[in-house]
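Asker: Quick one, structure for this:
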Amino acid sequence: MTNATSVGLGVIILIGLGIDATQFDWSGTLFLARKLTDMIEWMAFWR
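Answerer: Down below sits the predicted model:
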C-alpha cells in the first residue's frame, strides 16, 4: 500500500465518521462496534 493510498483511505474513513457523527448521532459506528465485539468473542471461542 502506497502512502497516497493509505492517506486516501484514512480520509475516507474520517469523512465517514464525521458524517455518522453529525447526521446519524453515531448510530452506524456504534452498530459496527457492537458487531466487531461479537465477532471477536466468536473468534476467541474457536481459538
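
Asker: Going by C-alpha atoms from here, please, whenever you check contacts or count neighbours.
Answerer: Noted.

Asker: Next, count neighbours for residue 7.
Answerer: Neighbour count for residue 7, taken as other Cα atoms under 10 Å: 11.

Asker: The helix or strand hosting it packs against which elements?
Answerer: Taking DSSP states H and E as the criterion, residue 7 maps to helix 3-24. Helix 3-24 sits against helix 27-46, with contacts defined as 3 or more Cα pairs under 8 Å, 6 or more residues apart in numbering; DSSP states H and E.

Asker: want to put them side by side, so please do this one too:
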Amino acid sequence: MTNPIAIVLALVIAGAMLVDIYSYGAEHMIYLGKKLFDLIEWIAFWR
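Answerer: Below you'll find the model as predicted:
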C-alpha cells in the first residue's frame, strides 16, 4: 500500500467516524472501542 492510498483511507475512516459521532453521539463508539480491544487480545492469543 502506498502512502497516498493509506492517507486517503485514513481520512475516509476518520470522516466516517466523525459523521457517526455527530449523528448518533459518542456512547456507542466507546462500546465498539472496548469490543475492538477484546478482539485484538483474542487474536493475539491465537497468534
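
Asker: re the thing from before, measure the mean distance from the helix holding residue 7 of the first structure to the second structure post-superposition.
Answerer: Mean deviation of helix 3-24 of the first structure relative to the second structure after superposition (mean Cα distance after the TM-score superposition for the first structure): 1.0 Å.

Asker: from the middle of its chain, how far away would that helix be?
Answerer: Offset of helix 3-24 of the first structure from its chain centre (Cα atoms, centre = their mean, to the nearest Å): 10 Å.

Asker: Buried residues in that helix, which are they?
Answerer: Across helix 3-24 of the first structure, burial judged by 16 or more other Cα atoms under 10 Å covers 17, 20.

Asker: That helix corresponds to what range in the second structure?
Answerer: Aligned by TM-score structural alignment, helix 3-24 of the first structure falls on residues 3-24 of the second structure.
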